[in-house]
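> dropping the sequence and predicted coords here.
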Amino acid sequence: MTLAQLEAFVAAATGQTFTAAAVTLGMTQPAVSDLIRRLETEFGTSLFNRSGRSLVLTAAGEQLLPYAEQTVFSAKQGTEAVNALLSLGGGTATFGLLRNAEFYIRQDLAKRFRQKHPDVRIRLVGQNSAETVSDVVNGHLEAGLVTLPVDDDRLDVLPLARDEVVYVSASPERAKTPPSIKAICSTSLILYDAHYAQTDPARKQLSARAQLEGLSLNASIEVEYLSAALSLAADGFGDTIACRAAIESEVLPRGLHTVSLAEPMYDTLALIKRHGQLLSPATKEMARLAHAALIDHQTSDHGTAAILDGGHDIEAFLEEAR
């Protein structure tokens, strides 16, 4: 028994002739007759009485009809659901963001996406890049915008832009000279993203530099949010670090001074997805919007990040199962 046979049977029962069923299905009358004949052969009984001008269901046909109608209807619903997903008339966009994404994008992605695709559900998730990486690797999210480095060979990574990370202090003297990693390790340091500790990409960069010098990176104060770290620094409780995008935003309290590190350090923003994964149309569209918003803002007068070579090659990244 095939779906095509059941569709022919339902159409014939509804139209009461093979000719009417053929018109409904866009087939020839002999093709419809053949489908129903094969179905009857499979059951070993007739489904229609063919003696008059109109088809009349037999007892077996009466029994089959409601189940056939349900099957045909369910198949139609399934087809419509898949087509809606592929045409962005349905489905779910699942996308992860780094915590400070608003400094780089400056647009409400959820709002922009919903305005373009009102029938698609949105799951926009993210605190720290480490969390987004974990969710993409584990399949909880399809893709995301994160800060590098990420240590996972199960990911495809497309670096997009890089933004300098600077030293921040309330002391003009401490912000006069670019600090070495030794100076950073010896100061009263305030670090944010406390929940993620050594998995935070920026902290991993500093820790790696300290380790090369035989030093340890130890914060005197750890908080969860950058705004809290900057506020504590402004009150003189220690120094911190921040990306230039944050420094240029409204979160920077008055009285703080910034300077580049002696060995310049950068946050590199990148799109990630699981290696070889084909993204859903909804998530592809969300990734495109995030990419476009990033490029638009960073190439404006207010952008602080430099677009990297290859940062525009998003379509190949999204389409390929590499």
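Right, received. Where do you want to start?

> can we go C-alpha only for contacts and neighbour counts from here?
OK.

> what's around D156, how many residues?
Neighbour count of D156, defined by other Cα atoms under 10 Å: 19.

> again but with E173, I slipped
So E173, with other Cα under 10 Å, has 9 neighbours.

> presented hereafter is structure B, for comparison with structure A:
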Amino acid sequence: MTLQQLQYFLAAIEHGTFSAAADALYLAQPSLSEQVRRLEAELGVALFVRAGRRLVLTEAGRTLRPEAERTLAAAARAAESVADVRELRAGTATFGTFGDAPPWLIGNIAAAFRRRHPDVRLRVVGLNSSEVADEVREGRIEAGLVVLPIDDAGLDVRPAMEDELVYVSADPARVARPVAIEQLAEVPLILYDARWGWEDPTRRALFQRAQRAGVRLEAAIEVEEVSNALDLAARGLGDTVISASISLRRGALPSALGYASFDEPLNETFAFIARRDAPVSPATRELIALAERQLADMQERREAARVENARRRSTS
């Protein structure tokens, strides 16, 4: 039994003939009458008898009628119940981000979303990229922005942009020129995402570069937050490595610190992830679109800052 069959059954009652019902629904008469016959076959009873040119309900048809009306009404209410979510008038947009996503990025995304959709709740969860991948895979978060590499089992992964990793130090001599990975093995190193250690994507990029160079990196200090790593570096307790999108953003880097690229540029990739073959709600799709625009803006600003930085060094 289908909703379509019940709709055709009620239309036949309303219009008195299969032909009139089919005309009202813009259908071919054989299509409508065939579906009613299939409904009768499934139920094992006749629903109509003919009285002249008109259809008359049997006892079974009269019994089915109120149930069919209630069923179609319930289906209509079910569709209407999600209309607010579909049209972004209600619901919750859920999104995960890598833990060191800069506050201005999250703030810009959240502000733009709330201006457009003030009645939709917003839930942005900051985690390590590996945790974001697990949460999306398990269905607890609809989508996320991560730093690659991650375990992509069961996930759709769509790279969004690359960001350069830069070396940060309070010692001007250490950032006066591009840095070799070997330098990191010779200084006290401050690393964040302590709980994930070398499973963190940024650390993995450093580890792979160091391994190819035949050197071993060890953290002198480990903390959870990028802001803590920068504070400790500004105190002269060691050097750290962060993404250029953070260090080149005006005001994000403490005045005591400088930065330099690696002699062979070292990049990390940002990517959007969602559960494979699972629909994403309209609200979360809108959130992803806003995040994409913010990343594009971030990349443009980064490139402009890089050009300006190179100009200043060439004239100094």
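Structure's in. What do you need? As the structure is a prediction and not an experimental result, all values here were calculated from the model.

> give the buried residues for stretch 93-110 of the first structure.
93-105, 107, 109-110 (16 or more other Cα atoms under 10 Å).

> closest to I307 of the first structure out of these?
Y104 (11.5 Å; Cα to Cα).

> and the host helix or strand of the closest one, what other elements does it pack with?
In the assignment (DSSP states H and E), Y104 of the first structure maps to helix 101-105. Where contact means 3 or more Cα pairs under 8 Å, 6 or more residues apart in numbering; DSSP states H and E, helix 101-105 of the first structure is packed against helix 244-247, helix 281-298.

> so what touches it?
The contact list for helix 101-105 of the first structure (Cα atoms under 8 Å, 6 or more residues apart in numbering) reads 245-246, 249, 290, 293-294, 297-298, 303, 305.

> ok so, going back, how about the helices and strands packed on helix 101-105 of the first structure in a markdown table, adding mean neighbour count and distance to S186 of the first structure?
A markdown table is the format used below for these (neighbours: other Cα atoms under 10 Å; distance: least, Cα to Cα, whole Å):
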| stretch | mean neighbour count | distance to S186 of the first structure |
| --- | --- | --- |
| helix 244-247 | 20 | 23 |
| helix 281-298 | 20 | 34 |
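
> pull out the buried positions in the helix or strand encompassing E80 of the first structure.
Per DSSP H and E, E80 of the first structure falls inside helix 59-86. Under the neighbour-count criterion of 16+ other Cα under 10 Å, helix 59-86 of the first structure has 61, 64-65, 68-69, 72, 85 buried.

> please enumerate the helices of the stretch 151-300 of the second structure.
Remark: helices assigned in the stretch 151-300 of the second structure by DSSP state H, counting those that start in this stretch are 181-184, 201-213, 226-234, 244-247, 282-315.

> can you redo those as CSV with distance to P172 of the second structure?
Listed next are these as CSV, based on distance: least, Cα to Cα, whole Å:
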stretch, distance to P172 of the second structure
helix 181-184, 14
helix 201-213, 22
helix 226-234, 12
helix 244-247, 15
helix 282-315, 13
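
> nearest to A46 of the second structure, of those?
Per Cα to Cα, nearest to A46 of the second structure of those: helix 282-315, 44.0 Å.

> what's that closest one packed up against?
Checking 3+ Cα pairs under 8 Å, 6+ apart, helix 282-315 of the second structure ends up next to helix 83-86, strand 92-98, helix 103-116, strand 155-169, helix 244-247.

> so D263 of the second structure makes contact with V179?
Yes: with contact defined as Cα atoms under 8 Å, D263 of the second structure reaches V179; the gap is 5.1 Å.

> between the two, which one's more packed in?
V179 (19 against 11).

> could you verify my assumption that that one touches S169?
No: using Cα under 8 Å, V179 of the second structure is not in contact with S169; the gap is 11.1 Å.

> show me what contacts the residue nearest the centre of the first structure?
Nearest to the geometric centre of the first structure sits F95, at 2.3 Å (Cα atoms, centre = their mean). Residues near F95 of the first structure by Cα under 8 Å, 6+ apart: 123-125, 141-145, 283, 286-287.

> take the residues you listed and keep only those in strands.
Those of those mapping onto strands are 123-125, 143-145, per DSSP state E.

> can you pick the most crowded of those residues?
Busiest of those [other Cα under 10 Å] is A143, holding 31 neighbours.

> ok now do it, which residues does it touch?
A143 of the first structure neighbours (Cα under 8 Å, 6+ apart): 94-96, 136, 271-274, 279, 283, 287.

> check the gap between it and H297 of the first structure for me.
From A143 of the first structure over to H297 of the first structure the distance is 21 Å, taken as Cα to Cα, to the nearest Å.

> for Q16 of the first structure, same thing?
63 Å.

> before we move on, the earlier item: in JSON lines: the ones in strands among the contacts of F95 of the first structure, plus distance to L232 of the first structure.
Putting those into JSON lines (distance: Cα to Cα, whole Å) gives the following:
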{"residue": "R123", "distance to L232 of the first structure": "33"}
{"residue": "L124", "distance to L232 of the first structure": "30"}
{"residue": "V125", "distance to L232 of the first structure": "28"}
{"residue": "A143", "distance to L232 of the first structure": "34"}
{"residue": "G144", "distance to L232 of the first structure": "31"}
{"residue": "L145", "distance to L232 of the first structure": "28"}
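
> so what's E292 of the second structure closest to, chain neighbours aside?
A160 (7.2 Å; Cα to Cα, 6 or more residues apart in numbering).

> run a quick neighbour tally on Q198 of the first structure.
15.

> could you find the closest non-adjacent residue to it?
In space, Q198 of the first structure is closest to K204, 5.9 Å off (Cα to Cα, 6+ apart).
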